[in-house]
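Peer 1: sharing a model prediction with you, sequence too.
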Amino acid sequence: MNTQEAAELVKRALSEAAPGAELATLPPDADIRDVLELDSLDFLNYVQLLSDFSGCRVEEDDYPTVSTLAGGASFLATRCGAG
């Protein structure tokens, strides 16, 4: 999986976890929890969707990394590269 494919998976997971969120204007390095006002359950839902869509487990230690669009895409591209 390349970075572009990974970014699309991140956006897909976010659009399901936060329906109606305006992802087109979300800065790549912005903390999605703050910008999209995700509570802890919404964020966990996003992480689970990210795992389901990518087939790559996201551990709790990885949460800070996947909390931005750029970080999530980078995480998936490097950790799930063959995904």
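Peer 2: Perfect, I can see it now.

Peer 1: C-alpha from now on. contacts and neighbour counts both.
Peer 2: Noted.

Peer 1: please identify the helix or strand for the most centrally placed residue in the chain.
Peer 2: The centroid of the chain falls nearest to residue 10 when counting by Cα atoms, centre = their mean (3.9 Å). If you go by DSSP states H and E, residue 10 is part of helix 3-17.

Peer 1: take a look at this one as well, against the first:
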Amino acid sequence: MKPDEIRRVVLEELSNIAPETDPAGIDPGADLREALDIDSMDFLNFITALHKRLGAAIPETDYPKLFTIDDAVDYLASKRGLGRPG
């Protein structure tokens, strides 16, 4: 899966967590919890959804690596052996 495909999945799952907002309009470097005004349970649901959709194991210690859209895409791409997009 390519980074742009991972980004699409991330945005889709954010839409499921916060349906009243448009994740595509969020600064990709902004903290998702603040930008979407989501609580820790919503963020955990987001992480769980990414795990289910992408099959990537995401340990709790790595949650801070998914606080922004860009960070989430980079992290998930690296978990899938893609590395940072060039």
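Peer 2: Now that the structure is in, tell me what you want to look at. These figures come from a predicted structure and were not determined experimentally.

Peer 1: what's the helix holding residue 10 of structure 1 packed up against?
Peer 2: In terms of contacts (3 or more Cα pairs under 8 Å, 6 or more residues apart in numbering; DSSP states H and E), helix 3-17 of structure 1 is packed against helix 40-54, helix 69-79.

Peer 1: how far off centre is the helix or strand that comes right after it?
Peer 2: Using DSSP H and E, the helix or strand that directly follows helix 3-17 of structure 1 along the chain is helix 32-35. Centroid separation between helix 32-35 of structure 1 and its chain, computed with Cα atoms, centre = their mean, to the nearest Å, is 11 Å.

Peer 1: what's the mean deviation for helix 32-35 of structure 1 versus structure 2?
Peer 2: For helix 32-35 of structure 1, the mean distance to aligned residues of structure 2 following superposition is 0.5 Å (mean Cα distance after the TM-score superposition for structure 1).

Peer 1: show residues contacting that helix.
Peer 2: The contact list for helix 32-35 of structure 1 (Cα atoms under 8 Å, 6 or more residues apart in numbering) reads 26, 38, 39, 43, 67, 68, 69.

Peer 1: neighbour-wise, which of those leads?
Peer 2: In terms of neighbour count, residue 69 stands highest of the contacts of helix 32-35 of structure 1 at 25 neighbours, by other Cα atoms under 10 Å.

Peer 1: quick one: that residue from residue 75 of structure 1, how far?
Peer 2: 10 Å (Cα to Cα, to the nearest Å).
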